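> Sharing a model prediction with you, sequence too.
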Amino acid sequence: MPTVLTRLLHTGRRETRLLLALALPICGAQLAQAGMSVADVMMTGRLSATDLAAVSVGSSLWLPLMLFMTGTLMGLTPIVAQLLGGRRTREIRPHVHQALWVALALGIAAALLLWFAVTPIFALMDVPETVADRSAAYLSAVAFGMPGAALFQALRAFSDGMNHTRPSLWISLIGLAVNIPSNYVLIHGGEGLTGLFGDWLPAGFQALPALGAFGCGIATALSLWAMCLAMALYTRRARAYREVSLWHSPAPPRWRVIGALLHVGLPIGVAIFVEVTLFTLIALFVASLGEVTVAAHQVALNYTSILFMLPLSLGMALTVRVGNTLGQGRPAYARQVAWNGIAVSVLVALLNGALLWFTAEPVIGLYTHDAAVQRLALSLVLLAMVYQVSDSLQVNLAGALRGYKDTRIIMLITLASYWLVGLAGGHWLGTRGLPGLVDPMGVHGYWVGLIAGLTAAALLLGVRLRRIGKAVADGERGAIHDHL
């Protein structure tokens, strides 16, 4: 028994170190990309409320599209991780080339949607005409960046699968470095530059027009393409990828390989899209409950979303570790890797819960000085503490299952847990309560629904991982889709 315990502790220490080495750069990259959205909101908000509303409404349309593309292309990560673990590096390049074709198609499709589909959506949402016009202009500019965003995500998925997660951090910081000054120049124009640097600037700079929301869209597109080109250049020149020779002998579209990639990736994209739309729909339902409630909901959600970045990054790293280990032909050890990652995710969730407990009040005070908003936001953050463990568990269980390329079940569990339990249950509690027991709970009902939905997802994904891990370890079935 002491020998078994010693072996488990040694495995835990080794795997935890490797997992965190992969996860922390991913977390930094996620925060850098989130920083672009923060910069957009802050800079347009200083120009006018209309431009801020236009960017906010536009972001609610293009960000879900980008996350769907990101999720779909994440299917490449476990494929590359398993091939790398099995020392089949020659097979990596054609898979990445097919992922780039998929990325290009997704990026063009997303751009076309942003160019031609937003006006009917704004009419359906009854968006005020001035906001709709500026938001449409903002999205028309962002659309140019969507192919770049998709190509970057494909290359990032390849790099992550190769156990190199730091490049995505540095390149995301490059994107942020392009985004902030471009935003300032294009949103505020010459008047903003003069106010910042003085009247000594050349007349050409002082005459630059203030483009507002449209300028913000141009800056976003520029930053997306800067990230894409930087990632392409890095993967071409860095020694870490030399064995793959990624940019030699480009392969035309191969429908069998593309179909296999989509078989793994498309359910991931749908699952992420479902999660995003869950929060979008809740925000729409909460909008009818008054300004204080809407503000408190957004403050609490924004704060807890920042803390969620680390569990999310752990889940993405766990996909790589499980995939690598399976590719090495070590299914029993892959099971240990998966459950060690789950244990780490619980510890991270407890840490996040403690941070919420000690920092909620002062941090909420940074968001707003309105006492009513502060009180309501604090009560929602306390509810968020309850679901920290469930949220961290479900995202890391899903990450481990992606390492097995078992992605369709994640999509089905997500649909059932988030929409049926989380959204429908939360809406019922918020508007009706429990007849005879609990009055309508308002915004708190929606958050209780989130707790229930995340908990249901964690339980179902845990059962699935236990079954898949045991079956593969016992040789009852091979690694999922091992024919790729």
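Everything's here; your move. Owing to the predicted nature of the structure, the values given are computational and were not obtained by experimental measurement.

> use CA for all of it now, contacts and neighbours both
Fine.

> helix, strand or coil for the nearest residue to Trp225 once chain neighbours are set aside?
Sequence neighbours aside, Gly148 is the residue nearest to Trp225 in space, at 4.8 Å (criterion: Cα to Cα, 6 or more residues apart in numbering). Put simply, Gly148 is helix when judged by DSSP: H, G, I helix; E, B strand; the rest coil.

> OK, contacts around Gly148?
If a contact means Cα atoms under 8 Å, 6 or more residues apart in numbering, then Gly148 has 107, 224-225, 227-228 as its contacts.

> A further structure is provided below for comparison with the first:
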Amino acid sequence: MFETKTRPEKFKMLLKITSPILVTQIAMYLVTFFDIYMTSRYGTEDLAGVSIGSSFWFPVYIGLAGILMSITPIVAQLMGAKRKNEVKDAVQQGIYLAIFLGLLVFFFFLTAIDSLIGIMDLEPAVAGVAKEYIFALSLGAVPLFVYNALRSYIDALGSTRISMIISLLSAPINVFFNYLLIFGNWGFPELGGAGAGYASAITYWIVLFIAAWIIHSLQPFKEFGIFKNWARVSFARFKEICLIGIPIGISLFAETSIFSAVTLMMSTYGTITIAAHQIAINFTSLLYMLPLSISMGATILVGFEVGARRFGDARQYSWLSVAAAVGFSFVSACILFFMREPIARLYTSDPQVIALAVQFLVFAALFQLSDAIQAPVQGALRGYKDVNITFVMALISYWVIGLPVGYLLASFTGFEAFGYWIGLIAGLTAGAATLSIRLLAIQKKMAMQ
């Protein structure tokens, strides 16, 4: 990364940083995408089971992995302030924390999964798939969290293309093991939806080893000696990572868990509704990788400029990121609206599921603009290390506004299951508005300095 002077230079830098992140995010998301897609080709009950399992797994993973995202602004600001000698310690402590979080997730699901699934009124076959899918995924929790820490370090150095290359390898690896374990090809056991979980866990381990080898062997990572002369656990550094990371994690948990909560609450409408809803959420989440990638690019660039105390440049990067995401959101909305039936048919041939998924995709198109605003705004705020008020705003927007509105519309109006999607739109819109106001306030404060 380097200092930019003009808006065109900044836009080019944003593209340079964000484009590899986008490919990386898509490649990483394709692991979940192909779990859902390939399971949908296996059977509706397995699709519903994987959907339920994902609804428990994904928000827990995202919320805790969000803590490790604090490594990006910490390292970016250290680099911007020319304090390279402190980078190694920050990353090593992040790895220690990642191992702890991975073990925490593993033992949580190992002991709690029967109780979590038991509170839901699921068909026995669906419940069985959900339990084994979550157990299988948890076997890959430690490598997944450690890779997140390493990736945050890689991205903070501006080497987002390396993350892209690593993640591009993950999708074909996952598809290969899905092919073996879901359908029982080449003499492997036919595990159905549960096989997708085992395939993902294997993929996480392989990707971690690839990332570790690159950091140990190649420049500019090699010069920092991340895997040499390991320091003792530093609770002071843990505190720094957590003070920034926990609010980020809670914000991400609040946003992702509302989608999972909606999926779980829709279980009362039956297997067909769960499957159709999951198709819409799965494809929409793929499109969300674009504003999310711009958000992560904004964190890196804003953090770098704040570290160098170039607050005017940080402000320009913030709103340039929002403008880019908004522009792309119109394309995403058009894809969802005009291609909703072909999208549904990609996943299933069941006419009932297709008919319902097509209707859900219309609502998905409607919240693209709100998603495109709130994601980069959150990313910019992380670059400023402003995370505490942000997570409060996220909690209110999604859980005090979004989910209650959805529940009321679903329970007391004729919207039924579609009411939850209207609630999602309301929550995302509230989040976009309140977070934008917060960003303006932070930038005004910085300008006064």
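Yep, that arrived. The structure displayed is predicted, hence computed values, not measured ones.

> TM-score for this pair?
Superposed pair, TM-score by TM-score structural alignment, normalised by the length of the second structure: 0.91. Supporting alignment: 446 aligned residues with a Cα RMSD of 2.5 Å.

> and the contacts of Gly148 of the first structure as a markdown table, adding neighbour count and secondary structure?
Output for the contacts of Gly148 of the first structure, formatted as a markdown table (neighbours: other Cα atoms under 10 Å; DSSP: H, G, I helix; E, B strand; the rest coil):
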| residue | neighbour count | secondary structure |
| --- | --- | --- |
| Gly107 | 24 | helix |
| Leu224 | 28 | helix |
| Trp225 | 21 | helix |
| Met227 | 25 | helix |
| Cys228 | 26 | helix |
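
> And those, which two are furthest apart?
Based on Cα to Cα, the longest span within those runs between Gly107 and Met227 and measures 14.5 Å.

> still on that earlier bit, aligned partner of the residue nearest to Trp225 of the first structure in the second structure?
Following TM-score structural alignment, the counterpart assigned to Gly148 of the first structure within the second structure is Pro143.

> same check, this time on Val244 of the first structure
Using TM-score structural alignment, Val244 of the first structure pairs with Phe224 in the second structure.

> which residue packs closest to that match, ignoring adjacent ones?
The shortest distance from Phe224 of the second structure to any non-neighbouring residue, by Cα to Cα, 6+ apart, is to Lys88 (6.0 Å).

> How about the secondary structure of Gly329 of the first structure?
Local secondary structure at Gly329 of the first structure is given as coil here, using three-state DSSP.

> With the first structure overlaid, how far apart is the helix or strand hosting Ala325 of the second structure on average?
Here Ala325 of the second structure is covered by helix 311-338, with elements defined by DSSP states H and E. When the first structure is superposed, helix 311-338 of the second structure averages 2.1 Å from its matched positions, counting by mean Cα distance after the TM-score superposition for the first structure.

> centre of the chain versus the next helix or strand after that helix, how much separation?
Downstream of helix 311-338 of the second structure, the next assigned helix or strand under DSSP H and E is helix 340-347. Its chain's C-alpha centre and that of helix 340-347 of the second structure lie 23 Å apart, by Cα atoms, centre = their mean, to the nearest Å.

> can you check stretch 92-101 of the second structure too?
Computed by Cα atoms, centre = their mean, the separation of stretch 92-101 of the second structure from the middle of its chain amounts to 19 Å.

> what span of the first structure lines up against it?
The alignment of stretch 92-101 of the second structure onto the first structure (TM-score structural alignment) spans residues 97-106.

> What distance do you get for the residue nearest in space to the middle of the first structure to Gln206 of the first structure?
Using Cα atoms, centre = their mean, the residue of the first structure that lies closest to the mean C-alpha position is Leu67, 6.1 Å off. Using Cα to Cα, to the nearest Å, Leu67 of the first structure is found at 38 Å from Gln206 of the first structure.
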